[in-house]
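Undergrad: Provided below for reference: sequence and predicted model.
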Amino acid sequence: MRTRTRDTRTRHVIAVLVAGGLMAMALAACGGDGEAGTDSFSVGLLLPSKAVPRWEHSDKPLIEKRLKELCSGCTMEYANAENDATRQRQQIDSMITKGVGVLILDAADTKALRSSIQGAKAAGVPVVAYDRLAEGPISGYVSFDGAQVGRLQGEALLKAMGDKANGRTVVMMNGDPTSPNAAWYRQGALSVLTGKVKIGRSYDTQGWSTDNAHANMSAALAALGPDRIGGVLAANDAIAAGVISALKKAPVRELPPITGQDADLDAVRRIIIGEQVMTVYKPFKAEADAAAAMAVALGRGEELSEVATTTTDSPTTKDIPSVLLTPRAVTVANINQTVVRDGVYTIDQICTREFRPACDAAGLTR
């Protein structure tokens, strides 16, 4: 995957867009005479699974809300593939048959959806790749810098391991091999960990599944023994949950440092009680806003030059107009300054009765 960044002026434009400052432009574009909401087309949103909570709880409502703000006459069709590429192909076909004007697609399998994306192009329906870069003639791409996600995880793991990190054994619990993001995260993490720790075992996690992660971690424990595992690089929070459940079942009394990603509510709580050292927060609203802006522009037949800040090459398509956003590490020290400040969760949602003492100790409830 290769990206090229454009000039400072264009980056400033997208910063304004993602912050929500494009309303005046959007309203003017909705009607040629400056009257808002006079165009109407449907945007199809296709998300990959329900295993990762963010898709249904954050991305879907945020994209729908921003689409309405940018184009009040637009509607949204929604489908979730539940980790089934065949189902997602059928969902794409159904949406094209219904006459959607543009698709926002987070591919359940980025290679398997290639023919469907080609079919969408043949039908005159542009496709925005969301979060994962699917193969085929993609018109736009919105995601986060995956290498930076991995670097943040690797850096946090080394910090948590402290003086014991040098030469210690780390287990790599990678994401789903059908997702190009999984390789991106792994490469970023290895750029930090290589030469500093020994990678004792490395596993791919089909479907980003907690159950599959549990099985893989159980295998690592059997192969290495709990005393030899100094840390676990878990690619996301669902995987981290499986790792932790396997360690507890072993039983391992003192958990090694474990990373995560996606800022799931359960993961934030695990961080507070010390079961997980960090998660990577990818501000969902910024990603959703950029995808909605791309979809509305494409639905109106406009170019993405005022939206994209860079270009990306996929294995099949060059120079895809792209927005790559910056992820942030979340630890117990900055929960208030990240997911709480951005309105992802409230303190009351995080600090239920079970977690109140830990929240008090962490200074979250003062």
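TA: Thanks, I have it. Numbers count the residues shown, from 1 in each chain.

Undergrad: make it CA atoms for all contacts and neighbour counts henceforth
TA: OK.

Undergrad: need the contact list for residue 243.
TA: Residues counted as contacts of residue 243 (C-alpha atoms under 8 Å, 6 or more residues apart in numbering) are 210, 213-214, 217, 234.

Undergrad: mind redoing it with 6 Å?
TA: Each residue near residue 243 by C-alpha atoms under 6 Å, 6 or more residues apart in numbering is listed here: 213-214, 217.

Undergrad: Then residue 102?
TA: 43, 125-126, 299.

Undergrad: distance of it from residue 320?
TA: The spacing between residue 102 and residue 320, counted by C-alpha to C-alpha, to the nearest Å, is 16 Å.

Undergrad: Spatially nearest residue to the residue sitting nearest the centre point of the chain, not counting backbone neighbours?
TA: Geometric centre of the chain, nearest residue: residue 131, 5.5 Å, by C-alpha atoms, centre = their mean. Taking C-alpha to C-alpha, 6 or more residues apart in numbering as the measure, residue 131 lies nearest to residue 143, with 4.2 Å between them; neighbours along the chain are not counted.

Undergrad: The structure to be compared is supplied as follows:
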Amino acid sequence: MRRAAVAVVAGALAVSVAACGKAGDNEDSGSDSGNKSIGLLLPDSVTTRYEKFDRPLFEAKVKELCSDCTVNYANANADAAKQAQQVSSMVTKGVKVIVISAQDSAAIKSSIQAAVDKGVKVIAYDRLAQGPVSAYVSFDNVKVGELQGQALLTAMGSKATPKSKVVMINGDDADPNAAQFKSGAHKALDGKVDIAYEQSGLWKDSIAAQKMSAAITQLGAKNIAGVYSANDGMAGGIATTLKGAGISGIPLTGQDAELAGIQRIVAGTQSSTVYKAFKPEADAAAQLAVNLLEDKDIKSLATETLTSGSGDKVPSQLLTPVSVTKDNINDTVVKDKLYTIQEICTPAYAKACKAAGLE
């Protein structure tokens, strides 16, 4: 009886610990299955795409390609130290391939090196992490910035002059993509407008809102002709600040084609976003992961080579981004079934949707 009671208590504790692990650190996608286990580490849960699209699409594609594979998942919740611990945990679990979108591409280098030293292969996903990664999957991020900059100029029209003052809110410097977006945007904008205020919004709507408020104070509300925002999340905070300052009708860019961003485009408070189709990216990462897991060649998949911040030459697969404005919502995010008309055109946006031909 005593042994039975101990067993029951131990079993209950095991269930309790498992449940706590699932809720606390978001590592919940199955147990290790030796050579058939893949780790997926995403950087944050604030950016809508990761939990809503990247994770489920990646897991579904892995299952399609390898029915007996399991995916162990964790989200860093914007904490670089936590992500480093998650890499170590994945290695301890025995995963053979880790797919990681780095919260901090430089800080994760030693963790990636430690994983590779244990025989684990690492794929950099969406952001090019430093260290000995086997492959990288993303979009042409300089092109993303160029598309953003060009969309801003197009929306400004005749007001796009070398004297027109533009506010530029970039992403987090810890994300190597942010520097590429910035580079591409400058390539499109430099010499054509006056970038009168430029700061990092750290990928946070609240920080971007603060920086926009500071820009208004510094430049004057009537003197701002357009705003470059590196993504839709920050654009949300910026749009709120602009409205609060009584500023309307000026172009505002974004990126990621978040639902809220698409709705702002419909309503006219954001002029554009950049659509980086999540499914092709997640599918590509899953195919690379399974190939590496099964010791298959990846040369036909990763046909380009990029150099990371640590100087490593990385086989890369780069996909093509698309600029989205009010004119092509139907032909992009709706056509690809990212969102339905019903999801976009909620009652608050019904009138604007009708005017935009979204019915």
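TA: Everything's here; your move. Small disclaimer: the values here were computed from a predicted structure and weren't measured.

Undergrad: circling back to that earlier point, helix, strand or coil: sort out the residue nearest to residue 131 of structure 1 for me.
TA: Following DSSP: H, G, I helix; E, B strand; the rest coil, residue 143 of structure 1 is assigned to strand.

Undergrad: What spatial separation is found between it and residue 159 of structure 1?
TA: Distance from residue 143 of structure 1 to residue 159 of structure 1, by C-alpha to C-alpha: 27 Å.

Undergrad: In terms of neighbours, single out the busier of these two.
TA: Set side by side, residue 143 of structure 1 and residue 159 give different neighbour counts by other C-alpha atoms under 10 Å, the larger being at residue 143 (24 against 14).

Undergrad: which one in structure 2 is aligned with that one?
TA: With TM-score structural alignment defining the correspondence, residue 143 of structure 1 maps onto residue 138 in structure 2.

Undergrad: I'd say that match and residue 315 touch.
TA: No - using C-alpha atoms under 6 Å, residue 138 of structure 2 and residue 315 do not qualify as a contacting pair, with a distance of 11.5 Å.

Undergrad: Show me where structure 2 has its strands.
TA: 37-42, 70-75, 97-100, 121-125, 135-139, 165-170, 194-200, 224-229, 273-275, 304-307, 313-319, 322-324 (DSSP state E).

Undergrad: Can you say which of the ones you listed is packed in most?
TA: For the strands of structure 2, the stretch with the most neighbours on average is strand 97-100, a mean of 29; neighbours defined as mean count of other C-alpha atoms under 10 Å.

Undergrad: what's that strand aligned against in structure 1?
TA: Residues 102-105 of structure 1 are where strand 97-100 of structure 2 lands when matched by TM-score structural alignment.

Undergrad: what are the ranges of the helices in the stretch 1-150 of structure 2?
TA: Under the criterion DSSP state H, counting those that start in this stretch, helices of the stretch 1-150 of structure 2 are mapped to 2-25, 48-49, 55-65, 80-93, 109-117, 141-156.

Undergrad: In structure 1, what range does the second one match?
TA: Residue correspondence for helix 48-49 of structure 2 in structure 1, counting by TM-score structural alignment: residues 53-54.

Undergrad: Any idea how far the matching stretch is from the middle of the chain?
TA: In this view, stretch 53-54 of structure 1 has its centroid 9 Å away from the chain centroid, taken as C-alpha atoms, centre = their mean, to the nearest Å.

Undergrad: what do we get in structure 1 for residue 153 of structure 2?
TA: Counting by TM-score structural alignment, the partner of residue 153 of structure 2 is residue 158.

Undergrad: so who does residue 149 of structure 1 touch?
TA: residue 185.

Undergrad: Go again with 7 Å.
TA: By C-alpha atoms under 7 Å, 6 or more residues apart in numbering, the contact list for residue 149 of structure 1 reads 185, 188, 280, 327.

Undergrad: ok, now residue 105 of structure 2?
TA: The contact partners of residue 105 of structure 2, taken as C-alpha under 7 Å, 6+ apart, are 128-130, 174-176.

Undergrad: can you redo those as CSV with neighbour count and distance to residue 263 of structure 2?
TA: Listed next are these as CSV, based on neighbours: other C-alpha atoms under 10 Å; distance: C-alpha to C-alpha, whole Å:
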residue, neighbour count, distance to residue 263 of structure 2
128, 28, 30
129, 31, 32
130, 26, 36
174, 16, 29
175, 20, 27
176, 23, 28
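
Undergrad: Quick check: of those, which lies closest to residue 310 of structure 2?
TA: Checking the contacts of residue 105 of structure 2 against residue 310 of structure 2 with C-alpha to C-alpha, the nearest one is residue 130 at 5.2 Å.

Undergrad: Surely that closest one touches residue 306?
TA: No - the criterion here is C-alpha atoms under 7 Å, and residue 130 of structure 2 misses it with residue 306 at 11.4 Å.

Undergrad: Not counting its neighbours along the chain, what's nearest residue 277 of structure 2?
TA: According to C-alpha to C-alpha, 6+ apart, the nearest residue to residue 277 of structure 2 is residue 321 (7.4 Å).

Undergrad: Could you report the distance from the residue nearest to residue 131 of structure 1 to residue 166 of structure 1?
TA: Taking C-alpha to C-alpha, one finds residue 143 of structure 1 at 33 Å from residue 166 of structure 1.

Undergrad: cool, and residue 106 of structure 1?
TA: Taking C-alpha to C-alpha as the measure, residue 106 of structure 1 falls 38 Å from residue 166 of structure 1.

Undergrad: Surely the match of residue 143 of structure 1 and residue 321 touch.
TA: No - taking C-alpha under 7 Å as the definition, residue 138 of structure 2 is not a contact partner of residue 321, at 9.8 Å.

Undergrad: circling back to that earlier point, the match of residue 153 of structure 2: how many residues sit nearby?
TA: Counted with other C-alpha under 10 Å, the neighbours of residue 158 of structure 1 add up to 21.

Undergrad: contacting residues for it?
TA: Applying C-alpha under 7 Å, 6+ apart, one finds that residue 158 of structure 1 lies in contact with residue 165.

Undergrad: if I line the two up, what does residue 352 of structure 2 land on in structure 1?
TA: Under the alignment by TM-score structural alignment, residue 352 of structure 2 pairs with residue 358 in structure 1.

Undergrad: Actually, residue 228 of structure 2.
TA: Looking across to structure 1 (by TM-score structural alignment), residue 228 of structure 2 lines up with residue 233.

Undergrad: likewise residue 342 of structure 2?
TA: With TM-score structural alignment as the criterion, residue 342 of structure 2 matches residue 348.

Undergrad: and residue 192 of structure 2, what pairs with it in structure 1?
TA: For residue 192 of structure 2, the aligned residue in structure 1 is residue 196 (criterion: TM-score structural alignment).

Undergrad: All set, thanks.
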